[in-house]
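Chemist: sequence plus predicted model, see below.
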Amino acid sequence: MRSDPLMTVTEVANHLRLTASSWREQVAAGTAPPPDDPDTATDKPEFRRRPRWHRSTLDTWNEQRRIERRAAREAQAAQSTQTGG
């Protein structure tokens, strides 16, 4: 068994504790990492494509997202402290 499996949209959503529709929105908006296996076969209609991501890709992306959010919160708190808010 591979230690870094490819995961479908549903598996990704479960892994990240999101709904599948939330994950699809992030993919469509371009805020999610690009799929490791995009499944761009031209013989499949758009709604039947099944992109997949490696677990390591998701974990790296999710950790970076947490770091960025934490930094933004800290910057906002520092600004509030400086302005007396």
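Modeler: Here it is on my side, so go on.
Chemist: please make it C-alpha for all contacts and neighbour counts, starting now.
Modeler: Noted.
Chemist: ok, and for stretch 75-85, which residues are buried?
Modeler: By 16 or more other Cα atoms under 10 Å, stretch 75-85 has no buried positions at all.
Chemist: ok, second structure coming up, stack it against the first:
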Amino acid sequence: MMSAVSAAIDAANEAEQADWYKHGCKPGTYACAKNPKTGGAGWKVCNTSKQWVYAGDCPWKSYCYFNKTNGSPYCIPWHY
């Protein structure tokens, strides 16, 4: 079961990244995302056409955390 902390982080990441869909994205950048088929946590990458492409899944019992300092998504176990 996902903890309240990881759920809050997931919601904050989604809200922050929502504007990218409206305005396109910067090629070569990453963001947290949900798998469009399963709804599981994962990440996406911006392609050369400035479109987000789902790129991978986080392991079971983990969530995606986006590190603003280095611009990278990380899969974090729920218990952290």
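Modeler: Everything's here; your move. Quick caveat, the model's predicted, so the values are computed rather than measured.
Chemist: give me the TM-score for this pair.
Modeler: The TM-score (TM-score structural alignment, normalised by the length of structure 2) is 0.27; 38 aligned residues with a Cα RMSD of 4.0 Å.
Chemist: which residue ranges form the strands in structure 2?
Modeler: 30-34, 41-46, 52-57, 62-67, 72-77 (DSSP state E).
Chemist: got TSV for the ones you listed, with mean neighbour count and distance to residue 20 of structure 2 too?
Modeler: Listed next are those as TSV, based on neighbours: other Cα atoms under 10 Å; distance: least, Cα to Cα, whole Å:
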stretch	mean neighbour count	distance to residue 20 of structure 2
strand 30-34	25	10
strand 41-46	22	10
strand 52-57	18	9
strand 62-67	22	14
strand 72-77	17	15
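Chemist: between those, which one is nearest to residue 15 of structure 2?
Modeler: strand 30-34 (10.7 Å; Cα to Cα).
Chemist: what sits up against that closest one?
Modeler: Surrounding strand 30-34 of structure 2, the residues in contact under the criterion Cα atoms under 8 Å, 6 or more residues apart in numbering are 13-14, 17, 40-46, 54, 64-66, 71-73.
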